[in-house]
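K.L.:
How does the following fold in three dimensions:
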Amino acid sequence: MPLPPAGADCEGGTVLVTGTGIDMALLEPLDRQGLKVRPLASPLTEDQLARELVGAVAYLHGGEERATARALRAARETLRVVAFLGVGYENFVDVAAADRLDIAVTNTPGAATDAVATFTVAQIINANLGIPRRLGDPVPGWHGAEELPHELAARSVGIIGMGANGRRIAEILRGGFGVRVSYFSRTRRPEIERELGISYLPLLDLAAASDILVVMVPETGETRSMVDSTVIGRMPEGAILVNTARPNIVCPGALYAGLEKGRVSMAVFDGFYDPESEEAGELRRDFAGRLLITGHIASHTAEAMRRMVRQAVKSIGNVLTYGSDEHEVGSRSASPFR
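P.N.:
Predicted coordinates for the structure are as follows:
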């Protein structure tokens, strides 16, 4: 769908673009509207981002930068929209500061749901079958029957969060593998329970009932460290923890104790804690063989990236022309925690 005509006050304005894997041809509609697209190597520090945002009318945020209040204030005279690629903007954009500065923040709901769900199920399979530990082995090397992995259909999976991603993961597990699936969400979803044949459990009961516990909620003040020592302490011995949301939803100290005591046999992360943190270093040092870590790549398929970029480009055009967009977040939208 073509962009609406850019407002006259945006003619010749700059759109800052960060991130990798972006097909620049998808940004041509911005060029045609008289906007200057300026891609930058990513990630940028807070100081670098603050400098680069000065004079920009829009920021397509596809990298790992933190658009802090200070960075946004540096561009308050011109910046009108931050278009975030993905849904988990909370840890990357200070939306409260953007609201105060009258800067719209948009995201791309639904564009990467299949990519994230497929990746998460793939990591569930990897961890459940112990594939990472067996790579390169010329023979199985089992020491006893107790080391044999279980089929997914014999496992119980619990999902924390039943938004679009959680629902799609449940659909794949139920329809593709016949897995027993339960979930916890702040808002119960009886229609999904009936449709998919899944059950609702309170969080601690879900942890106790799950051979594999999947974290699929955004990071907010409410969800940060929600998987704490109490939750991990209720997990069955040898359970698998899969977190393809944000790392800080799982308390690192609680995870360390869970791995140390054998409560958690393997932990899967897409994106990990701050590499400068002492707790992250201790986890990597002491449990390297039981951590399956990737670098925030779940949503990065060619198809998902195209959908996200197209949606972000449309949102930029809408905000610059009409002053609003259907995918805005912040004070005018409901909480993203589901």
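K.L.:
make it CA atoms for all contacts and neighbour counts henceforth
P.N.:
Fine.
K.L.:
Does D270 touch S299 like I think?
P.N.:
No. Proximity of D270 to S299 does not meet the contact threshold set by C-alpha atoms under 8 Å, at 10.0 Å.
K.L.:
what ranges do the strands span in the stretch 1-150 of the chain?
P.N.:
Taking DSSP state E, counting those that start in this stretch as the criterion, the stretch 1-150 of the chain contains strands spanning 14-19, 36-40, 56-62, 81-84, 104-106.
K.L.:
for comparison, sequence B:
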Amino acid sequence: MGRPKVYIANKVPYEVEEYIGKHCDYEKWDKDEEVGKDELFNKISDKNGVLLAGIKVDEEFIDAAPKLKVVSNATVGYNNFNLDAMKSRNIIGTNTPNVLNNTVADLIFGLILASARRITEMDKYVKDGNWKAPADNSLFGVDVHNSTLGIIGMGRIGEVVAKRAKLGFDMDVIYYNRNRKLEIEEELGIEYSDFEDLLKKSDFILLMTPLNNETYHLIDSKEFNMMKTTSIFINASRGSTVNEKALIEALQNKKILGAGLDVYESEPIEIDNLLLKMDNVVTLPHLGSATERTRSQMAMLAAENLVKGVLGEVPPNAVPELIK
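P.N.:
I've put the predicted structure just below:
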């Protein structure tokens, strides 16, 4: 029996490619731009496995790859997977959780600090030559320490953020989650909260839920109306967990103080989006896990998942919905 054939659909570090090459015959896409559909479908026509990062795996993709056994996503989320179509063809899908937890938590705290202390706004203020006298209260921000952080979605990343908040900034941390996490409550001294109470009590509200039918527009006008007018909203989950029009309205009407965003309903964000015109909004280009070290670790984990899958083993990070 010959070696498995796989396709690497995005650029990966050399050591990742080398690892795959020890176990499989492979072809790769090595350009910075995303591989085109025709090129991709041509290359996967005889492949047993594909490593990719967010490319849509739908019925058309699957039909183009009749020998496919495993699709390895070099991301945590797998909203790009058509789970029903993959399950009908017994195709395993995998993702790369855990390795990015600390990196994303760093970015989240960057958003919290930048929003609270108006760091990007004040950077522009200085560079535009507007600093001509000592700072008056028109330039003041709000404190992060000793404030209340409400986390919606206490997954792995939420737990890391809670630890930073509690132990590093002396914040009171409350959280809302589908399931209570008594161990984490006891370990960190954080408290479980009712969803509406969290919105009403928190100075900073961090949204960290996955995107699914239940969480689509989880935060809408009703939820923004419950928040303090002094609260800051942070979203590092998925853009469509928030009704962006409602967020813009809440900011325009000063229902909340500000926002820190790494995700949007449409990505890349359109240049005429009103969020880009607001001084009290910090906007990042979906950088959650984007450090060289973390992305390399994610690519290696994706490669390990891929190799195990095409060799007939159950990958360590197989998507549960696709395992019999």
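K.L.:
Settle it for me: which of D270 and S299 of the first structure has more neighbours?
P.N.:
Set side by side, D270 of the first structure and S299 show more neighbours around S299, with 24 against 21, by other C-alpha atoms under 10 Å.
K.L.:
got the contact list for the more buried one?
P.N.:
The contact partners of S299 of the first structure, taken as C-alpha atoms under 8 Å, 6 or more residues apart in numbering, are 86, 112-113, 115-116, 305.
K.L.:
Just the closest of those residues to L213 of the first structure, please.
P.N.:
Proximity of these to L213 of the first structure was ranked by C-alpha to C-alpha; the top entry is V116 with 16.0 Å.
K.L.:
For the closest one, what is the corresponding residue in the second structure?
P.N.:
Superposed on the second structure with TM-score structural alignment, V116 of the first structure falls opposite V104.
K.L.:
which non-adjacent residue is nearest that match?
P.N.:
Of all residues not flanking V104 of the second structure in the chain, G288 sits nearest, at 4.8 Å (C-alpha to C-alpha, 6 or more residues apart in numbering).
K.L.:
tell me the SS of that neighbour?
P.N.:
When the structure is split into helix, strand and coil by DSSP: H, G, I helix; E, B strand; the rest coil, G288 of the second structure lands in coil.
K.L.:
For the counterpart of it in the first structure, give its distance to A304 of the first structure.
P.N.:
With TM-score structural alignment as the matching criterion, the partner of G288 of the second structure in the first structure is A298. Using C-alpha to C-alpha, to the nearest Å, A298 of the first structure is found at 10 Å from A304 of the first structure.
K.L.:
Overlap in contacts, the two.
P.N.:
With contacts defined as C-alpha under 8 Å, 6+ apart, the residues shared by A298 of the first structure and A304 are A115.
K.L.:
The first structure: helices as residue ranges?
P.N.:
Counting by DSSP state H, one finds helices in the first structure at the ranges 28-32, 46-53, 69-73, 95-100, 113-129, 131-134, 164-177, 190-196, 203-209, 229-234, 252-261, 278-287, 302-322.
K.L.:
In TSV: those helices, plus mean neighbour count and distance to I293 of the first structure.
P.N.:
As requested, those are arranged in TSV below (neighbours: other C-alpha atoms under 10 Å; distance: least, C-alpha to C-alpha, whole Å):
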stretch	mean neighbour count	distance to I293 of the first structure
helix 28-32	16	35
helix 46-53	17	25
helix 69-73	20	30
helix 95-100	18	28
helix 113-129	20	10
helix 131-134	13	11
helix 164-177	19	19
helix 190-196	13	30
helix 203-209	21	22
helix 229-234	18	19
helix 252-261	19	14
helix 278-287	14	10
helix 302-322	21	21
